[in-house]
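Participant: Give me the fold of what follows.
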Amino acid sequence: MMDTTKSPLTLAAVDLGATSGRVILGGVDGGVLKMKHIARFPNAPLHLTEAAPTDRDSAAESAPAEGLYWNITALYAALEDGLREAVRSAAELRSIGIDSWAVDYGMLRAGRLIGLPHHYRDRRTARGVALVHERIDPAELFARNGLQHLDFNTVFQLAAESESGLLDAADRILLVPDLIAYWLTGTARTEATNASTTGLLGLDRRTWDRQLLELAGTDRCQLAELVEPGQTIGELTASATQRLGADRPVKVTAVGSHDTASAVVAVPFASKDSAFISSGTWSLVGLELDEPVVTDAAREANFTNEGGVDGTVRFLKNVSGLWLLSESMRHWHHNATDAQRSADLQTLLVEAEAVTGQVPIFDPSDERFTPPGDMPGRIADWCREHGLRPPTAQAEVVRSILESLAEAYRQTIDAAEALTGVSVETIHIVGGGSQNALLCRLTAQRTGRTVIAGPVEATAIGNLLIQARAVGEVSPDASLSDLRTIVRNSFPVVEYSPHSAGTGESPAPTNAALI
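Facilitator: Just a heads-up that it's a prediction; the model follows:
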């Protein structure tokens, strides 16, 4: 629900996702959050030829390889354009908050960016895993940082950078939203919820772990001071103020700068016995807790303990998400005739719902599905390797993906219950996947639990609410429960019963929201 009337829109959320970015204005009026989309822009990775990674002491020449990078300068230019339009639309703009995907970073020297940031899907990370695990046992690593094992965790990426010698040139490392904030304000800070995804924080979530920094080879680089959501990072520099057309400096406020941290703020939890699924490119499936769970069982189940807003813990597991659909669509469109390209995802979802035959259930977290490429072909390969008939028609592939995601959600929530003792009765799906009615219904049916879908714009909503509390549009003493009351008052949700096709009607989805 986007209402652009009456209430002054005084806050700007910059929400950077793995495939696109947005600038959204917002403001709280009478206990209701009003929002207006200002700009949307693509965020596509760059495939660049480079030497294959080798040991820094090796004299052997490397054959050319391909690296995957973020086009961070183009992304920054696009978000500045969006902020410029935000300033024109909101004469009383008071604050800007920035969130993005996790783990990736820029390396700087004397305040200048050194090269383009690597994309977390770049294949160099496997070498970093081997390097770190040579220095610390995986069980001890989990006991120190509480993070699930993902090959692209920052600790592994930095170890690969260190071995290559690239870190020798850097004196500062900033995560993506912190880098954007630095370019806007000239102040280097690292927001705590995003820092918690790096694998370099201790379990207290308030301090960098010096031993882990040394293991990753980052002890020579300066990591920025940690800042909590709601604190001020800085004000726009004079040049940024001028470029954006503002008549005075605007402050940049730390929000839950890991996009999932902001999204969870906007989950309208029905009770403490509720799980969340932040559904987008990735699916983040888990519980909001007061304390981390670092048992051997949690490590073996590959759960993570990430910092949430107001000292909470996001106990969750990364499950591959709608990336599987978007990559399948990209592959089909690339190889299609003009007539075939006219079929959009919404059409395929209708056809997928009509599929009556059995489709294979595959493991969406298999590492083969992480890099870009021919996703339908990889699904077919997985099925053949496991003695299953691969899906053939496009609608069957879509149905197989959604059934597999729903089954992965069930397994993850069942495991979270066993690990925490929480009995989950309700599942909240927020983000783009909440508009995918078929995915929501399948999740309710496979998990045997009620699914509450929405709000769609959870990340931007959480971003704006933290800013609203920081600038006094809501009480500075407002709790997360208070903020979630605003969410319930502002945005519709759709309920899906495990025993029915669902109740109510969801807002008309768009392809962009679905993937």
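Participant: can we go C-alpha only for contacts and neighbour counts from here?
Facilitator: Will do.
Participant: which other helices and strands contact the helix or strand containing Arg441?
Facilitator: When elements are assigned from DSSP states H and E, Arg441 belongs to helix 437-447. Judged by 3 or more CA pairs under 8 Å, 6 or more residues apart in numbering; DSSP states H and E, the packing partners of helix 437-447 are helix 394-420, strand 450-453, strand 494-496.
Participant: Deepest-packed of those, please.
Facilitator: Of the helices and strands packed on helix 437-447, the one with the most neighbours on average (mean count of other CA atoms under 10 Å) is strand 450-453, at a mean of 27.
Participant: ok now whichever helix or strand comes after it, how far from the chain's centre?
Facilitator: On the C-terminal side of strand 450-453, the nearest following helix or strand under DSSP H and E is helix 458-471. Centroid separation between helix 458-471 and its chain, computed with CA atoms, centre = their mean, to the nearest Å, is 16 Å.
Participant: And stretch 453-472, by the same measure?
Facilitator: Mean C-alpha position of stretch 453-472 versus that of the full chain (CA atoms, centre = their mean) differs by 15 Å.
Participant: buried sites along it?
Facilitator: Going by neighbour count (16 or more other CA atoms under 10 Å), the buried part of stretch 453-472 is 453-471.
Participant: wait, what's in contact with Ala238?
Facilitator: Going by CA atoms under 8 Å, 6 or more residues apart in numbering, Ala238 touches Pro249.
Participant: Tabulate the helices and strands packed on helix 437-447 (JSON lines), appending distance to Leu33.
Facilitator: Below are those laid out as JSON lines (distance: least, CA to CA, whole Å):
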{"stretch": "helix 394-420", "distance to Leu33": "30"}
{"stretch": "strand 450-453", "distance to Leu33": "18"}
{"stretch": "strand 494-496", "distance to Leu33": "19"}
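Participant: Next, the second sequence, to be compared with the first:
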Amino acid sequence: MTKIAAIDLGAESGRVIVATFADGKVELDLINRFTHMPLTADGGLRWDIAALQRHIIDGLTQARIRHGDIAAIGVDTWGVDYALIDAAGELVEAPYCYRDKRTDGVMAEARRTMPDAEIFRRTGIRSMQINTLYQLIAHQRQRPASLTTAQRLLGMPDWLHFWLSGERANEQTFSSTTQLCAVGAKEWDRELIRRFAIPDHLFADIAPAGTVLGTLRPALARECGFTIAPRVVLPGSHDTASAVAAVPGDPATTCFISSGTWSLMGAHGSGALTSPEAHAALISNEIGVGGAPRPLTNIMGLWIVQECRRAWAKAGSEKSYAELTRLASEATPLRAVLDVDDARFLHSSVDSDDMPSRIRQWCAEKKLPAPADLGQTVRFILDGLADAYARVCANFERLSGKRFAAVHVVGGGGENQFLAQLTADACARPVITGPTEATALGNVLTQAVAIGVLASPAEARATLARSIALKHYE
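Facilitator: Now for the predicted structure:
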């Protein structure tokens, strides 16, 4: 029996989960779950690093109490955000959240240096203002002294691995989200970095998922109560990479959606899609666990519902996600389709108008009737998501030359049975959901292979298949 911990951080909440590997199966135990939100500080929207560290230490301490010593620990997070560290290994400043408004207008400025099409040809990544490339252009423009002081750029999970182990590494799946790597993300695109006047010394070698960095720092091991320090292992450090590593079934015939705050929809086994047609279809060729390209499209996701719920709770109408989904299922659908990827829906209500107001504004601009109540608003969003999924599925079939027999949804969004049925209806094919905890499963399975608990990725897939139950929607 072997215990492995996943520190799984989304852009709204985080968890520490312990996996037990025994009798050919893997079983997960949720140790703690916590909310983490960016704060407005030092002129920007930034992550509360001290709070994240406290939650992780609490989770690891509780994990040790419940499970004893743990063999390995690995972190996955959302993509694109980064930390700058100085020569002493200290943070130069609190990391920005990708929803900060500093990148507004930066893409237009960047096009004067390099057109979007050339950036896509070089990196294989769709241009989005949240990408690390555009964040760094904004950083260079607004706070150049920080980049001068910094000795190294680490992605958010890379920085957390450094804090845990004392070892610095830029993990490949996360690095592929930055739009700063050459296609395939085996190396940084130094010419692109130079063209945008980003300091070249910030970027060191890229390490593949499955790299064993070392062990938990002695001081942290003592604080958490471990008698034997766990190894610190790079999983697919981008949460989508870990989630897709836990998509069961035949990758040649299935389109996947990793559904949560964002919806990441794509296809396995298509190779990198870098044609002008792929660029026009908003494809990003991120890298999966194992190093192969994993083409996908970013869709705004359940973030819009999350922000509506936050606004309604603030106004005195607090409802659970289950209640909101029930109201949506009972609501009359509008005769319009919400563009869930409209840029106005990107920003947090912390520094923008609330989300329901932005939806009403979108409807007014389109001369469409606005949703009448909470249920109709959520129905409007979910219908918009299902429509987006259908369009993206059709794009992947056209570009890859494949016909997908089903759409497989993993992650927390797969628990929304109403959305799953809307997706099946919109895509005109079966939808399969599960596992809900795909990110944590992909994380620990990668670690298990790395430390020899499982012999190979094939054994990891077999272990996964024996351990999960799926739901089907026609």
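Participant: Can you calculate the TM-score here?
Facilitator: The TM-score (TM-score structural alignment, normalised by the length of the second structure) is 0.95; 467 aligned residues with a CA RMSD of 1.5 Å.
Participant: The second structure: matching residues for the helix holding Arg441 of the first structure?
Facilitator: Per TM-score structural alignment, the counterpart of helix 437-447 of the first structure in the second structure is residues 417-427.
Participant: residues in contact with that stretch?
Facilitator: Taking CA under 8 Å, 6+ apart as the rule, stretch 417-427 of the second structure contacts 325, 329, 382-383, 386-387, 389-390, 393, 407, 414, 430-431, 433, 473-474.
Participant: Same question for stretch 196-215 of the first structure.
Facilitator: The contact list for stretch 196-215 of the first structure (CA under 8 Å, 6+ apart) reads 102-103, 132, 135-136, 144-147, 153-155, 159, 192, 195, 219, 226, 292, 306-307.
Participant: how about the strands in the stretch 151-300 of the first structure?
Facilitator: For the stretch 151-300 of the first structure, applying DSSP state E, counting those that start in this stretch gives strands covering 172-175, 189-191, 222-223, 225-227, 232-235, 251-253, 274-279, 282-289.
Participant: Report the contact partners of the most centrally placed residue in the second structure.
Facilitator: Nearest to the mean C-alpha position of the second structure, by CA atoms, centre = their mean, lies Trp78 at 3.5 Å. Neighbouring residues of Trp78 of the second structure by CA under 8 Å, 6+ apart: Leu9, Gly10, Ala11, His238, Asp239, Thr240.
Participant: quick one: which of these is most hemmed in?
Facilitator: Counting neighbours by other CA atoms under 10 Å, His238 leads the contacts of Trp78 of the second structure with 35 neighbours.
Participant: Need the nearest residue in space to that residue, chain neighbours excluded.
Facilitator: Using CA to CA, 6 or more residues apart in numbering and skipping residues adjacent in sequence, the residue nearest His238 of the second structure is Phe174, 4.6 Å away.
Participant: Next one: the aligned residue in the first structure for Ala63 of the second structure relative to Ser479 of the first structure, how far apart?
Facilitator: Counting by TM-score structural alignment, Ala63 of the second structure corresponds to Ala86 in the first structure. Between Ala86 of the first structure and Ser479 of the first structure the distance is 28 Å, computed by CA to CA, to the nearest Å.
Participant: which one of these two has more residues nearby?
Facilitator: Just comparing Ala86 of the first structure and Ser479: by other CA under 10 Å the higher neighbour count belongs to Ala86, 27 against 12.
Participant: isn't the more buried one right up against Ile38?
Facilitator: Yes - in this structure, Ala86 of the first structure is within contact of Ile38 by CA atoms under 8 Å, at 6.4 Å.
Participant: Quickly list what's touching both of those two.
Facilitator: Val23, Ile24, Leu25.
Participant: Next step: those residues restricted to strands.
Facilitator: Mapping these onto strands (DSSP state E) picks out Val23, Ile24, Leu25.
Participant: What's the match for the first one in the second structure?
Facilitator: It refers to Val23 of the first structure. Checking TM-score structural alignment: Val23 of the first structure goes with Val16.
Participant: which residues does that match contact?
Facilitator: For Val16 of the second structure, the contact set (CA under 8 Å, 6+ apart) comprises Ala5, Ala6, Ile7, Asp8, Leu30, Ile31, Asn32, Arg33, Ile56, Gly59, Leu60.
Participant: Who's the closest spatial neighbour of it, skipping the chain neighbours?
Facilitator: In space, and not counting its chain neighbours, Val16 of the second structure is closest to Ile7: 4.7 Å by CA to CA, 6+ apart.
Participant: likewise Pro229 of the first structure?
Facilitator: Per CA to CA, 6+ apart, closest to Pro229 of the first structure is Val255, 4.3 Å.
Participant: That neighbour and Val227 touch, don't they?
Facilitator: No - using CA under 8 Å as the test, Val255 of the first structure is too far from Val227 to be in contact (9.5 Å).
Participant: the more surrounded of these two?
Facilitator: Val255 (33 against 19).
Participant: who's in contact with the more buried one?
Facilitator: Residues near Val255 of the first structure by CA under 8 Å, 6+ apart: Gly97, Ile98, Asp99, Glu191, Glu228, Pro229, Gly230, Gln231, Ser262, Asn463, Ile466, Gln467.
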